[in-house]
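Visitor: Give me the fold of what follows.
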Amino acid sequence: MAVPQERLDPSPLTVHGNTAAYGSLLTPDALAFLAELHRRFDGRRRALLAARAERQAAWDAGALPDFRADTRAIRENAWQVAPVPAALRDRRVEITGPVERKMIINALNSGAKVFMADFEDSSTPTLANQLDGQRNLIDAVAGTIAYRSPDGRNYKLAANPAVLVVRPRGWHLPERHFEVDGEPMAGALVDFGLFVFHNANALQARDRGPYFYLPKLEAMEEATLWNDVMAHAEAELGLPRGCMKATVLIETLPAAFQMDEILHALRERVVGLNCGRWDYIFSYLKTLRCHRDRLLPERGQVQMTVPFLKAYSELLIKTCHRRGAFAMGGMAAQIPIKGDEAANQAALDKVRADKLREVQAGHDGTWVAHPALVPIAMEIFDRHMPGPNQLDVMRGDVTVSRCQLLAAPCGTITRAGFDNNVEVALRYTAAWLDGLGCVPIHHLMEDAATAEIARAQLWQWLHYAGDTVSDCVPLEFPDGAPIDMALFDQALAAHTHRLRESTHPGAHRADDAARLLAQLTHADQLGSFLTLPAYAQLA
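Guide: Reported below is the predicted structural model:
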């Protein structure tokens, strides 16, 4: 279906799509602000993406990530990040979710200390989703956000809502609906630019930011770019220098070798790093995609207690606290299981164990995906972290080597695990194509990161089947049956049929999702991101 187009002045910034309802958002001044961001910074962004591709080519040829020799002085010298603002000194429980109106209200009212409003992994970047999300956040900042559901229930903000933090898209994602001088803008600059243009002064007047989570960084130079974008925006909007604050998600394997450097690049604005565990596992698979001795077992066996993830999380704590920054823990993706008390209790016990591990390791806070998990995580952090944070926990006992960060854990691939990867990748992709970026599947909240793990694992298992690879993860089922493309095609066809006949989100996009997943899985090279080819198929 053709997308109606509308041109908004001032040219040469063009907005494609039906924007009639967004005149108060896409004002001439706002669009001029976006155009200036693009002209100043997009050339650097493209150069940094090219540098990513060069590094990946070297890793594909046999090299391995390592700590940088040219930045040794940054790692070894004594320095601290700027003081953390009062609003962010206690972040013991944070909740995340897409920028949908009712979800924003529920998250802000959840009792969590922080709500991360997500334009990235839990949102599908249709034009309506992105612009509605911006408008919803304007109302949230103003305190006027409200929603009336189809069944007549009313939702509005309660007293003392969570502190708002916004996650724009990663540097790699384009926003095709916004063009400057004939070039598509970066999704990151659109998300950031619209939010700060409309909300920064109001937030600053209340000592509430603006605050951001920065995703998918791979190098300190990418953090420097964000720092310069924020400095420019502060100057243009008449804000105090350094008032914009950022927490960086360490969710790529290359970034784990540059934690000090990323903090240093953003030292005027950074307040912490976060263990983005699901994206980190995906990045491990993608970065080492040509290293056949570094396969991972099925996702359920790759918990934060396996050596390479334990090393990564402990290095993050040590690095952050040495520099005066917060070390945030990872996501609990479980959601309540209704009608099965035993299964629900087992799921909640996993959440408790995970949060207890984090607080005892020295993390300053953690993430949950569902409001029902907020009290559980809060109780554990309240009991074991009586102060607002654990910056005094220096973890001098931790020494992490390159080998530890790269060591693949042993494990197996079961038929159930293989089948689950096919189902999750298919169902999530179908829902994403239908405009929903956050999907409950088998009592877990799946987003782009977990779907990426599923399809990346399928690619590795299938393309390396029959090769001589590590004995640590046998490429066959425990009964000796082979893992091959015929099995994948059969499983994909069966799940596509079931999804097509179901009432699950995206059921009518089942065939489109299956074609895309088959194309990516049969391809000779593991694709960098599922969402890039999927973006071309959005209405």
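Visitor: Please make it C-alpha for all contacts and neighbour counts, starting now.
Guide: Will do.
Visitor: Tell me the secondary structure of Y155, please.
Guide: Judged by DSSP: H, G, I helix; E, B strand; the rest coil, the three-state class of Y155 is strand.
Visitor: Could you do F195 as well?
Guide: Assignment for F195 (three-state DSSP): helix.
Visitor: who's in contact with it?
Guide: Counting by Cα atoms under 8 Å, 6 or more residues apart in numbering, F195 touches 134, 137-138.
Visitor: Tell me the one among the residues you listed nearest to A78.
Guide: Closest approach between the contacts of F195 and A78, by Cα to Cα: L137, at 38.6 Å.
Visitor: hang on, that closest one in a helix?
Guide: Yes: in this structure, L137 lies within a helix as judged by three-state DSSP.
Visitor: dump the residue contacts of it.
Guide: 99, 195.
Visitor: Tell me where the stretch 201-350 of the chain has helices.
Guide: Along the stretch 201-350 of the chain, the stretches classed as helices by DSSP state H, counting those that start in this stretch are 220-236, 253-256, 259-265, 277-287, 307-323, 341-361.
Visitor: Which one, of these, ends up nearest to A539?
Guide: Closest among those, using Cα to Cα: helix 277-287, at 26.1 Å.
Visitor: got the angle between the closest one and helix 307-323?
Guide: If you take axes from the mean of the first three to the mean of the last three Cα atoms, to 10 degrees, helix 277-287 sits at 120 degrees to helix 307-323.
Visitor: count of neighbours near H463?
Guide: 20 (other Cα atoms under 10 Å).
Visitor: can you point me to the longest helix in the chain?
Guide: helix 28-60 (DSSP state H).
Visitor: Against F257, how distant is A69?
Guide: Noted for A69: a distance of 11 Å to F257, by Cα to Cα, to the nearest Å.
Visitor: Which one of the two is surrounded by more residues?
Guide: Shown here are A69 and F257; by other Cα under 10 Å, F257 has more neighbours (22 against 7).
Visitor: pretty sure that one contacts D66?
Guide: Yes: with contact defined as Cα atoms under 8 Å, F257 counts as touching D66 (6.2 Å).
Visitor: Would you do the same for the sequence below? I want to compare the two.
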Amino acid sequence: MSAPSPSSPAVVRARPVERQEEVLTEEALAFLAALHRRFTPRRDELLARRAARRAEIARTGTLDFLPRTAAVREDPDWRVAPAPAALEDRRVEITGPADDRKMTVNALNSGARVWLADFEDASAPTWHNVVHGQLNLIDAYARRIDFTAPGGKAYALRPAGELATVVMRPRGWHLDERHLTVDGRPVPGALTDFGLYFLHNARRLLELGKGPYFYLPKTESHLEARLWNDVFVFAQDHLGIPRGTIRATVLIETITAAYEMEEILYELREHASGLNAGRWDYLFSIVKNFRDGGEKFVLPDRNAITMTAPFMRAYTELLVRTCHRRGAHAIGGMAAFIPSRKDPEANEAALAKVRADKDREAADGFDGSWVAHPDLVPVARACFDAVLGDRPHQKHRLREDVRVTAVQLVAVDTLEARPTYEGLRNAVQVALRYIEAWLRGVGAVAIFGLMEDAATAEISRSQLWQWVDAGVVLEDGRQVTAALVREVARQELAAVRGEPGGWQEAHDLLLRVALDEDYADFLTLPAYELLD
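Guide: This next block holds a predicted model:
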């Protein structure tokens, strides 16, 4: 049997879905193959470096700023490229998956300046979702996404000038797309999502006065940012469009990336537009990397860890200082609350918390922030309007008062809160419900009044693993054991048993990723084996 040609296209290994041929054209499959052959080997090397760095953290129990890149941090003169007009004002950004046509229309119409069209944590990567997420964006730019729901309600796009600017988030480097192979190997999900979106939309976006803009998730080092930059250069040259047309905002949602913010911006400086401060993925990363650290790194209930915790303040203030020093936007975290039209009292209490959170971000110097629901757009906008006024951002606030040490970024032991039984139960409840929905192909899930995504399930199951491994004693005196977690999971499974869904499969996967001796780096890796 002859070896595949170096120029042979990617091969589709999936049952066809409706309109698939519009996305997986000959040109698209050839482009994905070119991306794969050129960049997947480096991706593999960088994943191996992640494992080596994690082993080093396990050995030393510490992290520090990189000595070998000190010159980048100390050079006062370099800046990222000026923001394009479409990304100059980012005071409110809404997030959500692109694989749902109704949500696509609602996000674009939401009044937010930016829509994070998510192919990552808010999307379960079924083949249908991967293809139709791309189709929905193609249709949106061609203004043919208007539709009528089965109940008769019509959804239509507003005039183009009123639509949110799309910033697309591909999958992280660790995930593969098993339905597409090149030379017998799956194409990385990151290259699949990026490549299809860029090829089909870059030129049209330029005609619309915008461009191909991206959010980069799960980045762990400046070397991974360098890989993305090389992908961007290759892709722009491939289409014959100017370098710097692509713009990327990097999510600083791993603890290792927090020590390399300047270096990440430097590697992407021709294409960088900002950094974002997340929450759940960041805490998940702390647990994952310091899971051998015993009590010193044990986190309390996830809902007890606010952005005002000292180590979280160190992280967010350093991010603002870093971004503004280099001319980049600093984007704040998520308001995940889903407003209720049935409980005005609870609604107002939750909205008050959202306002306080967004007021804090605006006062700290952030240039914008995320919301998960259209009803929160005016709430967040009012908070930033009060600080920004007519200015599109506040990059002039250099926050030179901020001084953050390496130790402060991981000072988890300064937290006074302790793990509770209710926190353990909530972790099981939320993770069980999210995993069940994800395995059905739904990546953005309303759970207990909050819009949750994969990061929620990651921090929930990671805390269970950490508490069991460290033998944590709860506030009521009970020790967290595998038996206790199994008993709580049994109770929660019984509570939802009458509801439709694959609850037993979700229960079993949750216990696997929460209790196995070998900690799974990402729960979506074993979950993907069960998807479709």
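Visitor: Quick check: TM-score for this pair?
Guide: Here the TM-score for the pair of chains, by TM-score structural alignment, normalised by the length of structure 2, is 0.96; 517 aligned residues with a Cα RMSD of 1.1 Å.
Visitor: follow-up on the earlier one: for the longest helix of structure 1, packing partners?
Guide: If contacts are counted by 3 or more Cα pairs under 8 Å, 6 or more residues apart in numbering; DSSP states H and E, helix 28-60 of structure 1 sits against strand 13-15, strand 174-180, strand 183-186, helix 187-205, helix 220-236, helix 277-287.
Visitor: Please work out how many residues are found near the aligned partner of V196 of structure 1 in structure 2.
Guide: In structure 2, the residue matched to V196 of structure 1 (TM-score structural alignment) is F198. Neighbour count for F198 of structure 2, taken as other Cα under 10 Å: 23.
Visitor: One more: G339 of structure 1?
Guide: G339 of structure 1 has 8 neighbours, counted by other Cα under 10 Å.
Visitor: Distance of the aligned partner of it in structure 2 relative to G449 of structure 2?
Guide: Taking TM-score structural alignment, the alignment pairs G339 of structure 1 with K342 from structure 2. Look at K342 of structure 2 and G449 of structure 2: by Cα to Cα, they are 12 Å apart.
Visitor: go on, P9 of structure 2?
Guide: In terms of Cα to Cα, P9 of structure 2 sits 45 Å off from G449 of structure 2.
Visitor: Check D521 of structure 2 too.
Guide: D521 of structure 2 is 28 Å from G449 of structure 2, by Cα to Cα.
Visitor: about what we covered before: can you name the next helix or strand after the longest helix of structure 1?
Guide: Counting by DSSP states H and E, the next helix or strand C-terminal to helix 28-60 of structure 1 is helix 72-76.
Visitor: Looking at structure 2, name the residue matched to L538 of structure 1.
Guide: L538 of structure 1 maps onto L531 in structure 2, by TM-score structural alignment.
Visitor: ok, the counterpart of T165 of structure 2 in structure 1 - how many residues close by?
Guide: T165 of structure 2 maps onto V163 in structure 1, with residues paired by TM-score structural alignment. Around V163 of structure 1 there are 19 other residues, counting by other Cα under 10 Å.
Visitor: check contacts around V163 of structure 1.
Guide: Counting by Cα under 8 Å, 6+ apart, V163 of structure 1 touches 87-88, 108, 113-115, 208.
Visitor: ok, now M307 of structure 2?
Guide: Residues near M307 of structure 2 by Cα under 8 Å, 6+ apart: 279, 313.
Visitor: And the one 10 residues further on, by the same measure?
Guide: Applying Cα under 8 Å, 6+ apart to E317 of structure 2 gives the contacts 364, 399, 402.
Visitor: one more time with 10 Å
Guide: By Cα atoms under 10 Å, 6 or more residues apart in numbering, E317 of structure 2 lies in contact with 277, 323, 330, 361, 364-366, 399, 401-404.
Visitor: farthest-separated two in these?
Guide: Using Cα to Cα, those span at most 19.2 Å, a distance reached by A277 and D401.
Visitor: hang on, the earlier thing: in strands, which of the contacts of E317 of structure 2 appear?
Guide: When DSSP state E is applied, those are split such that 277, 330 fall in strands.
Visitor: Most neighbours among the contacts of E317 of structure 2, which one is it?
Guide: That'd be F366 among those, by other Cα under 10 Å, with 33 neighbours.
Visitor: Now which residue in structure 1 aligns to it?
Guide: Aligned counterpart of F366 of structure 2 in structure 1: H363 (TM-score structural alignment).
Visitor: before we move on, what about A70 of structure 2?
Guide: Aligned counterpart of A70 of structure 2 in structure 1: R72 (TM-score structural alignment).
Visitor: gap between the residue nearest the centre of structure 2 and A10 of structure 2?
Guide: Nearest to the mean C-alpha position of structure 2, by Cα atoms, centre = their mean, lies P217 at 5.0 Å. Noted for P217 of structure 2: a distance of 24 Å to A10 of structure 2, by Cα to Cα.
Visitor: next one: R54 of structure 2
Guide: 33 Å.
Visitor: Which one's more surrounded, those two?
Guide: Neighbour tally, R54 of structure 2 and A10, criterion other Cα under 10 Å: the higher count belongs to A10, 25 against 16.
Visitor: Tell me, how many residues neighbour A219 of structure 1?
Guide: 21.
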